[in-house]
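[1] give me a model of this one.
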Amino acid sequence: MPTLSPQQLEQIHRYWQASNYLAAAQIYLQDNPLLKMPLQANHIKPRLLGHWGTSPGLNFIYVHLNRLIRDTAANILYICGPGHGAPAMLANAYLEGTYTELYPAVTQDEKGMRLFFRQFSTPGGIPSHVSAHTPGSIHEGGELGYSLTHAFGAVFDNPDLLAACVVGDGEAETGPLAGSWKSIQFLNPARDGAVLPILHLNGYKISGPTVMARMPDEALEALFRGYGYEPLFVNGLDPLPAHLAMANALDEAYTRIKTIQDIARNQTETGGQLLRWPLIVLRTPKGWTGPKEWKGKQIEGSFRAHQVPLMDVKKDPAQLALLEEWLLSYAPDTLFDANGQLIPELAALPPQGDKRMSANLHANGGQLRQPLQLPDFREYALPLDAPGITTGESTVQLGKYLRDVFVLNDKQQHFRLFCPDETNSNRLQAVFEATNRCTMEPVLGTDDHLSPDGRVMEVLSEHLCQGWLEGYLLTGRHGIFPCYEAFVTIVDSMFNQHAKWLKTCQELPWRHSIASLNYLLTSHAWRQDHNGYSHQGPGFIDTVVNKKSSVIRIYLPPDANCLLSVMDHCLRSKNYVNLVVAGKQPELQWLDMKAAERHCAQGASVWEWAGNDEGQAPDVVLACAGDVPTLETVAAAWLLRKHLPALKVRVVNVVDLMSLSPQAYHPHGLPPEMFTQLFTDNAQVIFAFHGYVRIIHDLVHGRPDPARFHVRGFIEEGTTTTPFDMVVLNNMSRYHLAMEAIRRVPAIQAEAATALAYFNAQLEKHRTYIREHLEDMPEITDWKWE
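    Take a look at the predicted model:
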């Protein structure tokens, strides 16, 4: 029996026509919004930008989801995978009134409609892709591939939320999207919401066919059943039968979802039948309802409908006439009244209030965000009697802290850990005292801390972890993303898109603050004992440092207590991307907790105990950022004090990388007077850095005499070797730093010959020793600060 009555069918079709009209008119019109007069060239925008091809299909899905919400009171978040579909998303936000609520100048009348059209893809207006400006959106639409992983992140711990995720067939070809289908193996219907993927196959990318659109239904069914879905097929060509088919498919999908959730939440028996999550495959022509052809070349149903189907309407009267025929085919005078308002019977179709998908609270997740309950990080401090004597593992201490974050937020269920590698490998294993790894697959006796209710999300896909976490944060929750440093660069593009999103949201007063995205890079370039050159790459710092200063923060804590202080700060922060780089291996610890707090609050400080300048003007400054560079720098200062005690050495440690930047470029930049207190205005600075050396040169540009900064860091030399050999290969060892300091102080040259000879001899001894003994020299492995 059809889901829709004849009256419903007619109203849904007419509402679809209204949204299609608005989508097309946004691309073309700057005036005459209701076509009350014959269309003329001066009514057309001077630059035609935007994408029509996917818009009618998105509108089709939207109006049917509205009907489902009205019938069931479902809480549905519309996630638009085709980022080019902004005309559709904006059209529906306008029809629902949300757009006017957020942009009051764009009223729901003829004047407002004219402004609405003029705003689209024009200077000072709204971008042509789905963006933060678009009500109801939760991600930037410029890059494809992330819609489905965002949808799953959004519904984790949101038991009443249904994310209707439209996956474009072009997007379906991307690696991240292809990996996202497996997310149902991590979706627990007892505590999570549901995702309804709607694979929208309209046949073409910008100029070529899409893979899945050319696959027959039988092949698609086999593929998705293999993933664990039950596909429902809707073929849209003739609109009226398509409306009926879509309504029936949505009702069946929704019923199946509620049945799965009821079974999981109420222990209902299934009779041994495995229920699969539904998925809708919707086939429609590209540019559906648009112009059929131009000069004998097909438009609707071809790649020519992808962007602007008729490009020369302003100059070609025949094209202008065809555009007018196209727009009038929607009969706008029967959809909008003389004042430009949607007629009452159509205005009554969408849901009301925050049931509107364009006003869904989860699409502006800061409205729902609750503060994370955090333990006192000081209780996890490593006690130190003196610097450089105690050995500890920084991430082990952090793991204990994160364990108790899970405990304190158990009832709220708004914190998760997303890890593509392995939580134990990153030395965060203490979290398993409070929670488990999540899986919906069978659990075997050989498994370790694995259960459906686990809150540690481990999957060997950086894309999935990043996307899940983004979706989780964007809908008002909190999380952390530990990752191997070399492989986090896999998500460079995803980070870029999220950072752009945050930057834009900060400029929109109606966007509420969300929790920061927190990266913890642990298995870093300098300690890859089990791996080698393939795992040695600190390039993610370069990616992050170039984003807007209002968004990014970069921390390199040198020891466990600094890591605890930094991470507590990051978990409390909002609207940032926080990058924290900290080693997981046993290493010397430098600061007690009180000193660590002061150091992290300032961002950089002089370690007076490590130098011998005694507050006087130093001959040379040894600076460092990162745990391994800190070790080598302090050891270099020790060597210089021992072999050249007359040389006045100052040691400066930098924990907040952006503190090096002038304040004009980053809000964390040290004030000029404080920068001078640390580095002086003229002393030579030997800087040992965790990453690629050019970053430090870029950051200190604009500081006094930046040419005096001589940076040692990763210079793309590596292999499977000993820890000390890694710093030797990259000319950042304590001996290299000490010799560089000597070279930069002419007055000390005469008495430095013996020390230089010793340092060079030690380097040669090292090379011989590791090849014979396969480990570092005792004077390296057993070294402590005296």
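[2] okay, CA-based contacts and neighbour counts for the rest of this
    OK.
[3] list the contacts of residue 11.
    Applying CA atoms under 8 Å, 6 or more residues apart in numbering to residue 11 gives the contacts 345-346, 349.
[4] can you do 10 Å?
    If you count contacts by CA atoms under 10 Å, 6 or more residues apart in numbering, residue 11 has them with 5, 17, 63, 345-346, 348-349.
[5] of the residues you listed, buried ones?
    17, 63, 346, 349 (16 or more other CA atoms under 10 Å).
[6] before we move on, which element is the last one in?
    It refers to residue 349. Under DSSP states H and E, no helix or strand contains residue 349.
[7] residue 666: neighbour count?
    Burial of residue 666 is recorded as 19 neighbouring residues (other CA atoms under 10 Å).
[8] and it, what is it in contact with?
    Taking CA under 10 Å, 6+ apart as the criterion, residue 666 is in contact with 548-553, 658-660, 699.
[9] still on that earlier bit, tabulate the contacts of residue 11 in a markdown table, adding columns for secondary structure and distance to residue 111.
    Converted to a markdown table, those look like this (DSSP: H, G, I helix; E, B strand; the rest coil; distance: CA to CA, whole Å):
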| residue | secondary structure | distance to residue 111 |
| --- | --- | --- |
| 5 | coil | 35 |
| 17 | helix | 20 |
| 63 | helix | 25 |
| 345 | helix | 22 |
| 346 | helix | 20 |
| 348 | coil | 22 |
| 349 | coil | 23 |
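[10] before we compare anything, build this one as well:
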Amino acid sequence: MTSGTRTTAEPAAVARTFAKEELRCVDALWRAANYLSVGQLYLMDNPLLTEPLSARQIKPRLLGHWGTTPGLNLVYAHLNRLIVAHDVNMMYVIGPGHGGPALFANTWLEGSYSENYPEVPRDAEGMRTLFRQFSFPGGVPSHVAPQVPGSIHEGGELGYSLAHAYGAAFDNPDLVVACVVGDGEAETGPLATSWHANKFLDPVGDGAVLPILHLNGYKIANPAVLARIPREELDALLRGYGYAPHYVVGDDPPTVHRRMAATLEEILAEIRRIQHAARTGRADGVRPRWPMLVLDTPKGWTGPHTVDGVPVEGTWRAHQVPLARVREDPEHLRLLGEWMRSYRPEELFDPAGRPRPEVLALVPEGDRRMGANPHANGGLLVRDLRLPDFRGHAVVVDKPGCCLSEPTRTLGRWLAAVIESNADNRDFRLFGPDETASNRLDPVYRVTDKQWQGEIHAVDEHLGRSGRVVEVLSEHLCQGLLEGYLLTGRHGLFDCYEAFIHVVDSMFNQHAKWLETARRLGWRRPVPSLNYLLTSHVWRQDHNGFSHQDPGFVDLVMNKKPEVIRVYLPPDANTLLSVADHCLRSRDYVNVIVAGKNHGPDWLGIEDAVLHCTRGLGIWEWASNDDGHPDVVLACAGDAPTLEVLAAASLLREHLPELKVRVVNVVDLMRLQPDTAHPHGLADREFDAIFTTDRPIIFAYHGYPWTVHRLTYRRTNHGNLHVRGYTEEGTTTTPFDMLVRNDMDRFRLVIDVLDRVPGLGARTARLRQRMRDRRIRHGQWVRRHGEDPPEVRDWCWRW
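    Model (predicted):
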């Protein structure tokens, strides 16, 4: 079938130039992978079928998916032929969720699996282990997971494959990333957006992505949308996305092999023409129309045609295990034997279970094997970023709170230096959904553009064909591109409005699970951490209102394994610099940084900031007057809570100078946990020394109050802990009114102290009333003037 037309003609005259022997070897490799895939679904023993199948050789629980597997095996075999013929540096990303049998089979055949798992050699015993371990207790999952060599994509959830592929291709100019998109996966929101990633791929400095839309017709129980629309409509859709689609359609193996080989030759030639024109200055300046492949083959191809009198191949019934009662039904057992023998295993494996030379004739060698490509184990290639000393970008703090700055703008100036320092190795990118300037990181535009391959108009700013910033208004796509970039060994930062990072909750889950699993695999090398910068946060979304006010992402993050998760709430510009430097140096973590973009007080000079961030939390002696014996501890985590706690401490000094107040600031939220629960946790004796064992603790927290209780419930003094935070009271109002509405304002904190310190209640009744009156007067003021009163707006630390 030629590019973009519905015809049975074979693509180009080269379709018949392939030697019969070459296509015979491709077919042998495909049949071998299919045989191994079926064996993984069903068998515990008798891997070479050297004796009649019996029920005792069948797994008691049949778990796995067959429907997509033969198509995935076909693509793998033909990509191998292309790699060998043209020495292509190629990765393979699988989108169909449970395509695990295909990847386990192909990496075992090429040898990369046995190299990483010597206990699964390429012989009969290794084949038996390969079969038995699949979807089996203590074994491997049914989807493409970190355990599979050559994978960077967790197949447990659909929608992210194409974004990962494009992220892998960024800044890898000689890499071709083949990405199979299932027709079911193509219905997901993230995947639908990911088609637009071609608008950001630079043919000069980036590699190429080959999307392969696998149309096999069905999902679990329903037809796939793209498989049921007219071919002309599908073609128009894909061309509308900016691709040049090529089609391979059929169910006759010899014919499909010829068409597939010829089509991939044509596609590779197109990719190289596009790159050559761009890299030699001969391109016309128009965004290239990259080729893609549409593979239309039956679901469950080569499996049972009918079972129990109903059609299976080419229907939704082939999605999982076509023969579901093999242990109980002799007819199903007989059909399984016929099915596996249809691949003629005696032609594929010798008596010892080793793949025969014909099967391996077109398997690449060394790093050219897709299961051994170093980019798919990015820690093998990762280089440390050149990080300029952030101290040179610090704000000067002569006295705590005496001056104001925008923390993220300060960070932006340092990130510009980071980009400049790594200009030659191109190992760092900034990703965000159209918010880089809004989040005050726009100083980076002094040294880089936003990468953009579309039209550029005279009024546009900072758009260029090659840049270190990728902005697209899809949190899904930003996350997916960054994940692909990190897993192939590069570094990055994702900045986002705090409330809308929830769009990628599920993507974060999958990446965190990937890291958790990969850390347990000795052959997977550590990769750069996934770094989130959450700003435009809940306490300064007063103008946008309730829809933009949600600090709950941190709560989700904390559900993951402590070995992977880090959460930081720097209270000012200098602590943000120190935290960001630490995060960009780290490996195998998910780092969440929550920081404000608006003008706020600078509390710590840079050296004090470094010390404080290194400790993770600490007593601010300059703000405390407890002389080592506090009556109350005022604790805070986050920039707005820090300001309110210090304002409350100031009020207490003014009105109750005899009260001994200790101020504690928390930067690393995980320090609140015991050291037995998190690597950053604080030992009980240290926690008790700082927070005391018997004094009231008033804690102002950036997010939901119960989060702090969750982290500290095992501490000695938890019964005296009272937490203020966001309680889902939001609207369009002033910044301070947001605090009042959620009972985290300075006046409410003072009242909390009066209510909880023994002996203060009766004798401080007047002060308590004055604090309540100031809250009331504040509400009247903002409704009259539309802004916070000067006493709040212009407050500064004076002690």
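[11] superposing both, give me the TM-score.
    Overlay of the two chains. TM-score (TM-score structural alignment, normalised by the length of structure 1): 0.99; 784 aligned residues with a CA RMSD of 1.0 Å.
[12] quick revisit: identify those among the contacts of residue 666 of structure 1 that sit within helices.
    In helices, defined here by DSSP state H, the members of the contacts of residue 666 of structure 1 are residue 699.
[13] would you reformat the contacts of residue 666 of structure 1 as CSV and include distance to residue 603 of structure 1?
    Converted to CSV, the contacts of residue 666 of structure 1 look like this (distance: CA to CA, whole Å):
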residue, distance to residue 603 of structure 1
548, 19
549, 16
550, 17
551, 17
552, 15
553, 11
658, 8
659, 6
660, 9
699, 14
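[14] which of the contacts of residue 666 of structure 1 count as buried?
    When the contacts of residue 666 of structure 1 are checked for burial by 16+ other CA under 10 Å, the buried set is 549-553, 658-660, 699.
[15] just give the closest residue to the alignment partner in structure 1 of residue 419 of structure 2, not the sequence neighbours.
    Residue correspondence to structure 1 (TM-score structural alignment): residue 419 of structure 2 is matched to residue 406. Leaving aside its sequence neighbours, residue 406 of structure 1 sits nearest to residue 434 (CA to CA, 6 or more residues apart in numbering; 6.4 Å).
[16] how many neighbouring residues does the aligned partner of that neighbour in structure 2 have?
    Matched by TM-score structural alignment, residue 434 of structure 1 corresponds to residue 447 in structure 2. Neighbour count for residue 447 of structure 2, taken as other CA under 10 Å: 16.
[17] ok, residue 447 of structure 2 touching residue 416?
    Yes - between residue 447 of structure 2 and residue 416 a contact is recorded at 6.2 Å, counting by CA atoms under 10 Å.
[18] shared neighbours of the two, anything?
    residue 468.
[19] so residue 635 of structure 2 lies in a strand, does it not?
    Yes - the assignment for residue 635 of structure 2 by DSSP: H, G, I helix; E, B strand; the rest coil puts it in a strand.
[20] list the buried ones in stretch 387-400 of structure 2?
    The neighbour-count criterion (16+ other CA under 10 Å) identifies 387-388, 390, 393-395, 397, 400 as the buried residues of stretch 387-400 of structure 2.
[21] tell me the contacts of whichever residue in structure 2 pairs up with residue 751 of structure 1?
    Using TM-score structural alignment, the equivalent of residue 751 of structure 1 in structure 2 is residue 763. Counting by CA under 10 Å, 6+ apart, residue 763 of structure 2 touches residue 754.
[22] give me the aligned partner of residue 144 of structure 2 over in structure 1.
    The alignment partner of residue 144 of structure 2 in structure 1, by TM-score structural alignment, is residue 130.
[23] so stretch 65-76 of structure 2 matches what in structure 1?
    Residues 51-62 of structure 1 are where stretch 65-76 of structure 2 lands when matched by TM-score structural alignment.
[24] rewinding a little: ok, the buried residues of stretch 387-400 of structure 2 vs residue 472 of structure 2, which is closest?
    Nearest to residue 472 of structure 2 out of the buried residues of stretch 387-400 of structure 2 is residue 387 (CA to CA; 26.2 Å).
[25] I'd assumed residue 418 was in contact with the closest one.
    Yes - counting by CA under 10 Å, residue 418 is a contact partner of residue 387 of structure 2 at 5.6 Å.
[26] list residues touching both of the two?
    residue 581.
[27] residue 140 of structure 1 against residue 129, yeah?
    Yes - judged on CA under 10 Å, residue 140 of structure 1 makes contact with residue 129 at a distance of 7.6 Å.
[28] more neighbours, these two?
    For residue 140 of structure 1 versus residue 129, the count of surrounding residues by other CA under 10 Å is larger for residue 140: 27 against 23.
[29] how would you label the more buried one: helix, strand or coil?
    On the three-state scheme (three-state DSSP), residue 140 of structure 1 is labelled coil.
[30] what does it correspond to in structure 2?
    By TM-score structural alignment, residue 140 of structure 1 lines up with residue 154 in structure 2.
[31] which element is the closest residue to that match other than its chain neighbours on?
    Leaving aside its sequence neighbours, residue 154 of structure 2 sits nearest to residue 145 (CA to CA, 6+ apart; 4.9 Å). Using DSSP H and E, no element contains residue 145 of structure 2; it sits outside every helix and strand.
[32] wait, residue 145 of structure 2 touches residue 156, no?
    Yes - counting by CA under 10 Å, residue 145 of structure 2 does reach residue 156; the two are 7.6 Å apart.
[33] what's the overlap in contacts for these two?
    Contacts common to residue 145 of structure 2 and residue 156, judged by CA under 10 Å, 6+ apart, are 98-100.
[34] could you tell me how many residues sit around whatever residue of structure 1 lines up with residue 704 of structure 2?
    With TM-score structural alignment as the criterion, the equivalent of residue 704 of structure 2 in structure 1 is residue 692. By other CA under 10 Å, the residues close to residue 692 of structure 1 number 18.
[35] so stretch 549-568 of structure 2 aligns onto which residues of structure 1?
    Mapped onto structure 1 using TM-score structural alignment, stretch 549-568 of structure 2 spans residues 536-555.
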